[in-house]
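# 3D, please:
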Amino acid sequence: MAWWEWLLDICGALLLLCVLYGAGLIVRRRTLSRNGGTFELSHRLQTGAEGRGWVLGLGRYSGETLEWFRVFTLSPRPKRAWRRDELEYDGRREPVGTEQASLYPDHLVIRCQSPEGLVELAMSVSSLTGFQAWLEAMPPGTDWDRR
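Predicted structure coming up:
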């Protein structure tokens, strides 16, 4: 085979891998969304640098936990999970500077406190309403004076 035929075969194989990866992402997202309760949710992994460290993702309510999945991975498992009784809503703000380019359009930055420290999430206004309702709808027997 000539060199250009090898090059064509390699390009075809790379194109096939890209198409399969894209199809895998679509199937994964549909599988995660199958039972409902999913929404666009970004999470700030690195809080040290101003405006940096944001990763796009999906959020899903699963009973007493909020699960966070990265967007561009094929893993079916959540990357992070927070229990409802361990999260405390601390306020919201508009994205500033480079955060505006890093996040989905029209998303707000949400600050929460957890036993591990500060948790910063970004979600739409309608998702924030659902998130606050989920936080407040604790099961019977919850110690409401804890906060």
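
# CA atoms for contacts and neighbours, from now on please.
Fine.

# List the buried residues for the helix ranked longest in the chain?
The helix that spans the most residues within the chain, counting by DSSP state H, is helix 3-33. In terms of neighbour count (16 or more other Cα atoms under 10 Å), helix 3-33 has its buried residues at 24-25, 28-29, 32.

# let's see this one next to it:
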Amino acid sequence: MPSVLVSTEIVIGTLLVVALVVLAATYLRRRYIAKGQPLTLCGFRTGGNGNGRWHLGLMRLADNALEWYTLGGVSLRPKRRWLRQSLLLDAPRLLPPEDALALLPDAFGVSCTDRLDSFELALQGPDYTAVRSWQEAAPPGYNVNVA
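Below is the predicted model of the structure:
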């Protein structure tokens, strides 16, 4: 009987250690991805036509590009990257209830194009405002004349 108790304790201890390692890795990945830049939860789907499945991820407004990272996983590189100069945002529209995301209540769908690529982002109201302001702002070093 004592050997069963010891085996159970080892299994439970191992599961706790694995859970702590996963939580620590997730936290450290998020901190590394942010790099001091604004980071927000965002939905993404390809095709901009309102069809397809939403994918949740993290969106970062970098200096010269909008970067989208998958929510899970261990990759430190963005899954998608769009340059500020070639990104066009359409007017936001409130997502209908059947298309809404559980983690993004009252999200807006924004159709976007990047050269020939069309896609859609799901953003909360303040996040959309931040992306729109970022996109319309003059990029550093591009014909900027500060007097």
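
# Next, the TM-score between them, please.
TM-score for the superposed chains, counting by TM-score structural alignment, normalised by the length of structure 1: 0.77, backed by 141 aligned residues with a Cα RMSD of 2.8 Å.

# re the thing from before, including distance to Thr65 of structure 1, could the buried residues of helix 3-33 of structure 1 go into TSV?
Shown next, in TSV, are those (distance: Cα to Cα, whole Å):
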residue	distance to Thr65 of structure 1
Gly24	25
Leu25	23
Arg28	20
Arg29	19
Leu32	15
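
# Setting aside sequence neighbours, what's the nearest residue to Arg84 of structure 2?
When the adjacent residues along the chain are set aside, Arg84 of structure 2 lies closest to Ala65, with 5.1 Å between them (Cα to Cα, 6 or more residues apart in numbering).

# and that neighbour, what does it touch?
Under the criterion of Cα atoms under 8 Å, 6 or more residues apart in numbering, the contact partners of Ala65 of structure 2 comprise 81-84.

# which of those residues still touch in structure 1?
With both residues aligned by TM-score structural alignment, their matches' Cα atoms under 8 Å as the criterion, the subset of these whose aligned partners also touch in structure 1 is 81-84.

# center of structure 2 - which residue?
Nearest to the mean C-alpha position of structure 2, counting by Cα atoms, centre = their mean, stands Leu58 at 1.7 Å.

# coming back round to it: mind checking which of the kept ones among the contacts of Ala65 of structure 2 land in strands?
81-83 (DSSP state E).
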